[in-house]
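Colleague: Give me the fold of what follows.
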Amino acid sequence: MSNPNPSPSSSSSAPIRFGIIGCADIARKLSRAILLSPNTTLHALGSRSLSKAQAFAKSNNYPPSTKLYASYDAVLDDPDVDAVYIPLPTSLHLTWAVAAARKGKHVLLEKPTALNVAELDQIIDACEEGGVQFMDGTMWTHHPRTRVMSDFLQDSQRFGQLHYVQTCFSFAADNDFLENDIRVSPDLDALGALGDCGWYCIRASLFAANYELPKSVTALRNPIKNKAGVLLSCGASLHWEDGRVATFNCSFLSHLTMNISAVGTKGTLRVTDFIIPYEEKSASFSTLSNGGFGEMTLAWKQKPSEHIVNTELPQEVVMVREFSTLVEGIKNRGLAPEKKWPTLTRKTQLVIDAVVASIAQGFEPIQI
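Modeller: You can find the predicted model right below:
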């Protein structure tokens, strides 16, 4: 059993004051995370109408002190807001993330972060110019389990050298989702399943490869699109110069699956709930090192080992806490923004772009 939670930031610091722009469903989860995080407070919410903001705040147990605004601009104009969480449709990210950075607000941006890397670069540039922290909302990377899995993948004796990664994230959406959800609209979230589900798979593939970009990306044939041309199901393979390969599949049309399988020269890692753990405060993964067959190949010599990682705080709360700790360091101690996070975001977006380009170019390999 393991409980590798980092120590929270100093309790002597005033909490980071969050503003939320928009009332998307995912904002319910992040609102709860901000309320549970030990170093944050939910200071403001902005919607396109005051009545919608009031209804959202009531249904999600916002404290009476939270300011409710009838516009997104009002949140950015509030001088007491330190950081903003932006769960808006992807097509609006460029406008509002840049506006937030120019107002001096630190930016926690929902994924996919942009429609393409050119838009993302404008967001990152604005954050760098404003001296504000940028982070995307890929929650699973902040779970303590992820660090423990990384330790195994980097262990030359237990795992060896990475050879192959296979990831999958899918869920069977109902007809209402497939007809009306913003994630199937070309005007709102044109990346569809690739941006919503594939983002996680790509990040997991990069994670297994120690965040080294592949040399090329090739989309798998026969992706499924809706009538508007938005991807409902697709996949791709990633290839590194040293022979490492990763494949992923993402879909709105298949049963709920959240798998990573990473195969090295000496070991294998498997996890079946990598995006959202089966349990909120306990997560597991399995490993097998130096496996082999028993006598007459009738059975394996050993079974995989299960590793359980407990966490006091759910992964989305850990993410908010880590982001806010960085913000506090910039605000109160003159530290520079942490560049790790925009770097990982950009690498993920580059692979997204390559998949899109490969599909458009007849499934040809795209160099990165």
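Colleague: hey, let's count contacts and neighbours off CA atoms from now on
Modeller: Fine.
Colleague: What are the boundaries of the strands in the stretch 51-200 of the chain?
Modeller: For the stretch 51-200 of the chain, the strands defined by DSSP state E, counting those that start in this stretch cover 67-69, 83-86, 106-109, 134-136, 162-170.
Colleague: out of those strands, which comes closest to Lys340?
Modeller: When the strands of the stretch 51-200 of the chain are compared by Cα to Cα, strand 134-136 sits nearest Lys340, at 8.9 Å.
Colleague: Second input sequence below; structure requested for side-by-side comparison:
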Amino acid sequence: MLKQVKWGILGYARIAKTSVIPGILKSDNAALYAIASSDADKRKECSELYPETIVYESYEALLDDADVAAVYIPLPNSMHKEWATRAMSKGKHVLCEKPIALNSEECSEMLEAAERYGVILMEAFMYRYTDRIRRVQEVLASGELGQVRYVQSTFRFLLNRPNTIKVQPELGGGSLYDVGCYPVNFVGMVTGQMPQSCVVQTVMDNGVDVLFSAVLRYPDGTVASINSGFNAFGQLNSEIVGTLGRIDIPDTFLGKAGSFTVTTESGVRYIEVEESDRYALEVTDFSAAVLEGRRPLCSLEETQRNMQVLDMLLAAMRGDEA
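Modeller: Coordinates of the predicted model:
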């Protein structure tokens, strides 16, 4: 019989309900074992939708369940460090929503906890599991673009849900934390470096950035532009420009089928990509890492760098606000 990792969900958040729980249910090596919520209505819904799943009234009760092997944390950003650390102290492996923490200091403490308790910790950048990103990485590895000189990545959408945690500064709201972290991760994947400087422009509303743009410069001369926002029509695309060619990637962070283009002196060619169930693939890989005692796809070294870049951008943003 195939071994399965028993998963617990801390908080019945929108992303858990619509994406990660379905991913767990589709994964052969994962089982939806327990859900915890302090909201009675959400607990009732969970009991009705998943009758074979244990529903707890508190996060602590779920973490005290010895049968829970892995925990998924979709809580507000400001709660990631506390509950990831509590889960790891109970011997649970942790898949934590992005951004993994509010700053690199919190991130470092979480990484230290993972090492101390001997558990796996991963930041949930599900887009890294898509056929689209795999094919982009193949083009980069081939050297067809030459030396990368410029990267652009954008993730914005029009936020029309009032009172969401995305616009509450005390919970770690703002477009950079919510969706800007995807372009930050993408640019880091392409460059493999820490930027040496940045320039930031923002539009603020009630203490959070609803539009964020930054230009980053890297030690080797590469320049990157990242953009995110809540206040305008959706835009989701990236571009990588090298000395010998360019890749244009629509729908960079999505799992749907489509194509992207590679342009060189030889002309333009289209690379077709297959539909990818990002969340099921993420859960399957993480569960396999638990069962096999190996690292999952997204490394903690990259996670630490992501948070250091966010620190740099946030510091520049606060200076921009002043």
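Colleague: Just give me the neighbour total for Ala126 of the first structure.
Modeller: Other residues near Ala126 of the first structure come to 20 when the count uses other Cα atoms under 10 Å.
Colleague: same check, this time on Gln361 of the first structure
Modeller: Gln361 of the first structure is flanked by 12 other residues according to other Cα under 10 Å.
Colleague: if I line the two up, what does it land on in the second structure?
Modeller: Under the alignment (TM-score structural alignment), Gln361 of the first structure pairs with Gly319 of the second structure.
Colleague: what sits against that match?
Modeller: With Cα atoms under 8 Å, 6 or more residues apart in numbering as the criterion, no residue contacts Gly319 of the second structure.
Colleague: average distance between the helix or strand harbouring it and the first structure?
Modeller: Following DSSP states H and E, one finds Gly319 of the second structure within helix 300-321. Compared with the first structure after the fit, helix 300-321 of the second structure shows a mean deviation of 1.7 Å (mean Cα distance after the TM-score superposition for the first structure).
Colleague: what number of residues lie near Gly160 of the first structure?
Modeller: Residues lying near Gly160 of the first structure (other Cα under 10 Å) number 19.
Colleague: nope, Asp41 of the second structure is what I was after
Modeller: Residues lying near Asp41 of the second structure (other Cα under 10 Å) number 10.
Colleague: Next, work out how far apart it and Glu48 of the second structure are.
Modeller: Computed as Cα to Cα, to the nearest Å, the Asp41 of the second structure to Glu48 of the second structure distance reads 11 Å.
Colleague: again with Ala315 of the second structure
Modeller: For Ala315 of the second structure, the distance to Glu48 of the second structure (Cα to Cα) stands at 45 Å.
Colleague: Which residue in the first structure aligns with Gly11 of the second structure?
Modeller: The alignment partner of Gly11 of the second structure in the first structure, by TM-score structural alignment, is Gly22.
Colleague: ok, its match to Ile124 of the first structure distance?
Modeller: Gly22 of the first structure sits 21 Å away from Ile124 of the first structure, going by Cα to Cα.
Colleague: Report the contact partners of the nearest residue to Ala70 of the second structure once chain neighbours are set aside.
Modeller: Leaving out its chain neighbours, the residue that sits closest to Ala70 of the second structure by Cα to Cα, 6 or more residues apart in numbering is His93, at 4.5 Å. The contact partners of His93 of the second structure, by Cα under 8 Å, 6+ apart, come to 69-71, 87, 119-121, 290.
Colleague: Columns distance to Pro195 of the second structure on top of these, output as JSON lines?
Modeller: Output for the contacts of His93 of the second structure, formatted as JSON lines (distance: Cα to Cα, whole Å):
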{"residue": "Ala69", "distance to Pro195 of the second structure": "37"}
{"residue": "Ala70", "distance to Pro195 of the second structure": "34"}
{"residue": "Val71", "distance to Pro195 of the second structure": "33"}
{"residue": "Ala87", "distance to Pro195 of the second structure": "33"}
{"residue": "Val119", "distance to Pro195 of the second structure": "30"}
{"residue": "Ile120", "distance to Pro195 of the second structure": "28"}
{"residue": "Leu121", "distance to Pro195 of the second structure": "25"}
{"residue": "Val290", "distance to Pro195 of the second structure": "33"}
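Colleague: And the furthest pair within the residues you listed?
Modeller: Ala87 and Val290 (14.9 Å).
Colleague: Setting aside sequence neighbours, what's the nearest residue to the equivalent of Leu162 of the first structure over in the second structure?
Modeller: Alignment note: Leu162 of the first structure maps to Val148 in the second structure; criterion TM-score structural alignment. Leaving out its chain neighbours, the residue that sits closest to Val148 of the second structure by Cα to Cα, 6+ apart is Gly242, at 3.9 Å.
Colleague: quick one: the one you found and Gln152 touch, right?
Modeller: No. The criterion here is Cα atoms under 8 Å, and Gly242 of the second structure misses it with Gln152 at 12.0 Å.
Colleague: ok, residues contacting stretch 270-278 of the first structure?
Modeller: 139-140, 200, 257-262, 283-287.
Colleague: One more: stretch 52-70 of the second structure?
Modeller: Applying Cα under 8 Å, 6+ apart, the set of residues contacting stretch 52-70 of the second structure is 5-8, 10-11, 32-40, 43, 46-47, 86-87, 90-95.
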